[in-house]
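Chemist: here's a sequence, model it:
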Amino acid sequence: MQEEKTGFKPSLRLIDATMLVAGSMIGSGIFIVSADIARNVGGAGWLLLIWLITGFMTLTVALSYGELSGMFPKAGGQYVYLKEAYNPLVGFVFGWTFFTVIQTATIAAVGVAFAKFTAYLIPAWDEDVVALTLGSFTISSAQLVSIVVIVVLTIINTRGVSSGKIVQTTITLAKLISLLALIVFGLFALKSDVWAANWHADNVWNLFRLNADGTTANYTMFAALGAVAAGMVGAIFSSDSWHSSTSVAGEIKNPQRNVALSLALGTILVTVVYLLANIMYTGVLTMEQMASAEKDRVAIVAAQVIFGPVGITIIAVMIMVSTFGCNNGLIMAGARVYYSMAKDGMFFKKVGTLNKKSVPGVALWLQCVIAALWSLSGKYGDLLDMISIVVVIFYVLAIIGIFRLRKTRPDIERPYKAFGYPVLPFLYIIMGISFCVLMVIYKPSYTWPGIIIAALGIPVYYLIKKKPAALVHRGGA
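Modeler: You can find the predicted model right below:
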């Protein structure tokens, strides 16, 4: 077969891997989620603290993953790490959840965000415009646009890693430059009265509920913890997918070195940009303006202050480019995980094959179908809640896996070791578990469904183990 002759082609350089990490992280979140954070925490100090905490967690887990990527420099990323650190069941449950919720629902959420901001230029594509009615079920124009974008990017990626690489690197550089330009212009347009109101000593560390209509409500001590956790949902979503380069490790040149470096460089770059963007927001918008932004589009409101009426067009184009590039990275990386699962006999046999361009074409199209279904499923915020908790659960398991592997497999070569081990990885574990517990308590509606979908992977694993060999691979490379 074709994949047996060629396998994955290592054609991604360090800059390509870094742009994949940064590009997959920067999607629509930084332009939207600060509105929800503002409503949950009220004070500008808490807004920045949530982004700082999330940035610290992201950097810690990314730098820790460098050790795992150096030990297992092959396609599959976190699926491979969990399988090696624990057993095939744990690896499969992650892969199952990645396929059913984490990656596919993220692709859908980013695709819908692309359509929502495109509607500023083409109003007929707005999420409030009903395109199809099937009985009591309606499909908006935005949902259809999301599906079209996902299909187009899937086609691009089936034509070879070079096609996806060119799109990813070019678009990521463009959106980084445009984001930095927005920050610079925003800082020049900073309003002294707005800055003073947001950062006044009496207001900056107030923690309270700030409703979109301007009304406020105080929290009890325990509810305040829940508010911080709820505020972190959007920040975690915006900082997620930093691990994209680990999924395509088999296509990266010198993966033992470059995967870990790409994780470090990409996450540091994005974390700094996110912090600067939120500092800029607090210089041009009051917390009340952020909390009440129409459909949470904080960047649109900020751009109108900075650039005037043309600001809407500027930001709409920026977010279109940003979300398009983000989804390209997500689509490229996700398919490699399902491919690796299939090669281990944990997925449909066809998913473990490469097409004539040496990419997992079947995996790409299967991912496309599930992501398209998620596009039709619900609201952006609902998807964030469902994704965030399961993402953090598996990150925590992977970090615990570093401790396990140090004891059970000490002789494996480790070109790079987890930064700050054991203190920083242990601190991440504590923070991650705390976040998950608070989410289950204070936002159960969409956190429990994500956990239940993950748990369903356990019986599915045992069903697949009983399948005839004709349906799944049994080992192989």
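Chemist: going forward, measure contacts and count neighbours with C-alpha atoms only.
Modeler: Noted.
Chemist: quick one: the strands in the stretch 151-300 of the chain, in order.
Modeler: Ranges of strands within the stretch 151-300 of the chain are 208-210, 216-218, based on DSSP state E, counting those that start in this stretch.
Chemist: in a markdown table, list the ones you listed along with mean neighbour count.
Modeler: Shown next, in a markdown table, are those (neighbours: other C-alpha atoms under 10 Å):
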| stretch | mean neighbour count |
| --- | --- |
| strand 208-210 | 22 |
| strand 216-218 | 13 |
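Chemist: of all those, which one is nearest residue 55?
Modeler: strand 208-210 (22.5 Å; C-alpha to C-alpha).
Chemist: what is that closest one packed up against?
Modeler: With contacts taken as 3 or more C-alpha pairs under 8 Å, 6 or more residues apart in numbering; DSSP states H and E, strand 208-210 sits against helix 34-41, strand 216-218.
Chemist: which other residues reach that strand?
Modeler: Strand 208-210 is contacted from outside by 38-43, 216-219, 224, 288, 291, using C-alpha atoms under 8 Å, 6 or more residues apart in numbering.
Chemist: farthest pair within these?
Modeler: Longest span within the contacts of strand 208-210, C-alpha to C-alpha: 224 and 288, 18.9 Å.
Chemist: check contacts around residue 127.
Modeler: 115-116, 119, 140-143.
Chemist: how about a cut-off of 6 Å?
Modeler: Counting by C-alpha atoms under 6 Å, 6 or more residues apart in numbering, residue 127 touches 140-142.
Chemist: of the residues you listed, which is the nearest to residue 16?
Modeler: Looking across the contacts of residue 127 and measuring by C-alpha to C-alpha, the closest to residue 16 is residue 142, at 30.3 Å.
Chemist: let's see this one next, to set against the first:
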Amino acid sequence: MSDTKTTRTPADPMRSFSEDTDMKRDLGLLEAVSIVVNRIIGSGIFRTPAPIMAAVASTSLFGLVWALGGIVTIFGAVIYAELAAMMPRSGGPYEYLKMSYGPFWAFLRGWAMFFVSETASITAVALIFAEYLSAAWFLVNGVHLDKMVIFGVAFGTIWLLTAINMWGVQFSGWVQNIFSFVKIAAVGSIIGIAFTSWSTGNWANFITPLFPESFGGTTILAVGAALRYAFFAFSGWEGATYIAEEVKNPRRNLPLSLFIGIGGVMLLYLGANAAYLFQLPPERIAEAPWVATEVMTVAMGATGGILISVAVMINTFGNVNTQILCKARTWQAMARDGVFFDWFAKLHPTYRTPNNALIGQAGWATVLLVFAVLADNSYETMIDFFSATSTIFNILVFTSIWVLRRKYPDAHRPYRAWLYPWSLVGILAIYFAFLVITLITAFVPSIIGLGLTATGAVYYFFKVGFGRRAAGASAD
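Modeler: This next block holds a predicted model:
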């Protein structure tokens, strides 16, 4: 079937504060919560404990990194809840930046999301799906899958789930509910089995070593470097805001979905990391990229390792599906505003889904997948690549709450951020410190990501600047 182009957003800026939409509102609170859960629980809790422990080399700092990741997530949700309830528009952060700083900065953030951060995240999680398949294959056959097979599995995952999401958001919502239940069950089973396997567990792992050998500047840099992976493990909590125009009663359900989803996931993360430490000493966690498989193999033998590898594969598969669903809505919203590829603005005439944006997203994720597979540490490379860029734009999104309260003081705000302005001050302080440390500890990949982002300014100049001048000339 051919696509039909959605109606371009009117010039009236107050449209951003309305609930008018060309899309179908088929998602309820349950689906919105499922999207939050699915977006957060992906590869992070199963893959990032190893690089975090390797960076900090002590259980106290390991716990500190995870605690900071959770605190920042809570502060972020507090701010996003006000923004989402005030502007229930697809694209989430893109819409908030557009109304705060103008279309250029909103576009540049969207450009960075597409070419740097968000498609790279899709690629990273698809790779973990393939890596855990390799781990299960090793437990059964004694050999790991080679890189080309891992590439093929990740490639097939991205394109299969893209195709599924082209069949309508209601169908995608059902898929979200199924995967969120499986994810909660999988993480819960790790916690339950690990803590009931007394013969293999050891409480001494929690305090050996409790502190690093020394404290100083290198310790701060180590914690900052480890936070890259903790932030990635918690990332995606804002996912429901990307599909705001497809959620029923969005002013109520979007804030609720953030708090319910994040609260539940944080409890699961706390339990999972404690379970890892109960079964494995810190030095072994640092060397265990497939830590969940290691834990279950210790607790239950090879059968347990195979079962949890399959469960992690299901988790990461569901996370890729959620990312594909949510993120394509930003590209469509940008194109609808006339600042991105025009082709992406079209919606399917029957399903009202942004199929062209979905295809374009999968295409660029495939390009990143090729480069990632060629790297020695493909997962860490992807995270290092987009961390600095994402942090800069997260800072801009968070500060938009301050800007919007001054630009539109009378806008309807069904929810107002808790502890404002201190919640904003706290999260900005952490993010600025994290940005500095990231630029120090991952300079080259950060510069590459920022350089790709800067190319968006050139595109915007030619796409929007020339277009406006041409329109002015024709009007004359």
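Chemist: in JSON lines: the contacts of residue 127 of the first structure, plus secondary structure.
Modeler: Formatted as JSON lines, the contacts of residue 127 of the first structure follow (DSSP: H, G, I helix; E, B strand; the rest coil):
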{"residue": "140", "secondary structure": "strand"}
{"residue": "141", "secondary structure": "helix"}
{"residue": "142", "secondary structure": "helix"}
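Chemist: in the stretch 351-476 of the second structure, which spans are helices?
Modeler: 355-374, 378-407, 422-441, 443-460, 466-475 (DSSP state H, counting those that start in this stretch).
Chemist: angle of the longest one against helix 355-374?
Modeler: Pointing back at helix 378-407 of the second structure there. Relative orientation of helix 378-407 of the second structure versus helix 355-374 (axes from the mean of the first three to the mean of the last three C-alpha atoms, to 10 degrees): 140 degrees.
Chemist: other SSEs contacting helix 378-407 of the second structure?
Modeler: Packing partners of helix 378-407 of the second structure (3 or more C-alpha pairs under 6 Å, 6 or more residues apart in numbering; DSSP states H and E): helix 93-101, helix 443-460.
Chemist: tell me which of those helices sits most buried.
Modeler: Ranked by mean neighbour count under mean count of other C-alpha atoms under 10 Å, these are led by helix 93-101, which reaches a mean of 23.
Chemist: can you give me the stretch of the first structure that that one aligns onto?
Modeler: Per TM-score structural alignment, the counterpart of helix 93-101 of the second structure in the first structure is residues 78-86.
Chemist: and the helices and strands packed on helix 378-407 of the second structure: which comes nearest residue 209 of the second structure?
Modeler: Ranking these by proximity to residue 209 of the second structure (C-alpha to C-alpha) places helix 443-460 first, at 29.8 Å.
Chemist: how big is the offset of the closest one relative to the first structure?
Modeler: Its aligned residues in the first structure lie a mean 1.9 Å from helix 443-460 of the second structure after superposition (mean C-alpha distance after the TM-score superposition for the first structure).
Chemist: what does that helix contact?
Modeler: Under the contact criterion C-alpha under 6 Å, 6+ apart, helix 443-460 of the second structure has outside partners 108, 111-112, 116, 384-386, 388-389.
Chemist: how about JSON lines for those residues, with neighbour count and distance to residue 259 of the second structure added?
Modeler: Listed next are the contacts of helix 443-460 of the second structure as JSON lines, based on neighbours: other C-alpha atoms under 10 Å; distance: C-alpha to C-alpha, whole Å:
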{"residue": "108", "neighbour count": "22", "distance to residue 259 of the second structure": "28"}
{"residue": "111", "neighbour count": "26", "distance to residue 259 of the second structure": "28"}
{"residue": "112", "neighbour count": "25", "distance to residue 259 of the second structure": "27"}
{"residue": "116", "neighbour count": "27", "distance to residue 259 of the second structure": "28"}
{"residue": "384", "neighbour count": "25", "distance to residue 259 of the second structure": "28"}
{"residue": "385", "neighbour count": "22", "distance to residue 259 of the second structure": "29"}
{"residue": "386", "neighbour count": "27", "distance to residue 259 of the second structure": "26"}
{"residue": "388", "neighbour count": "27", "distance to residue 259 of the second structure": "26"}
{"residue": "389", "neighbour count": "24", "distance to residue 259 of the second structure": "26"}
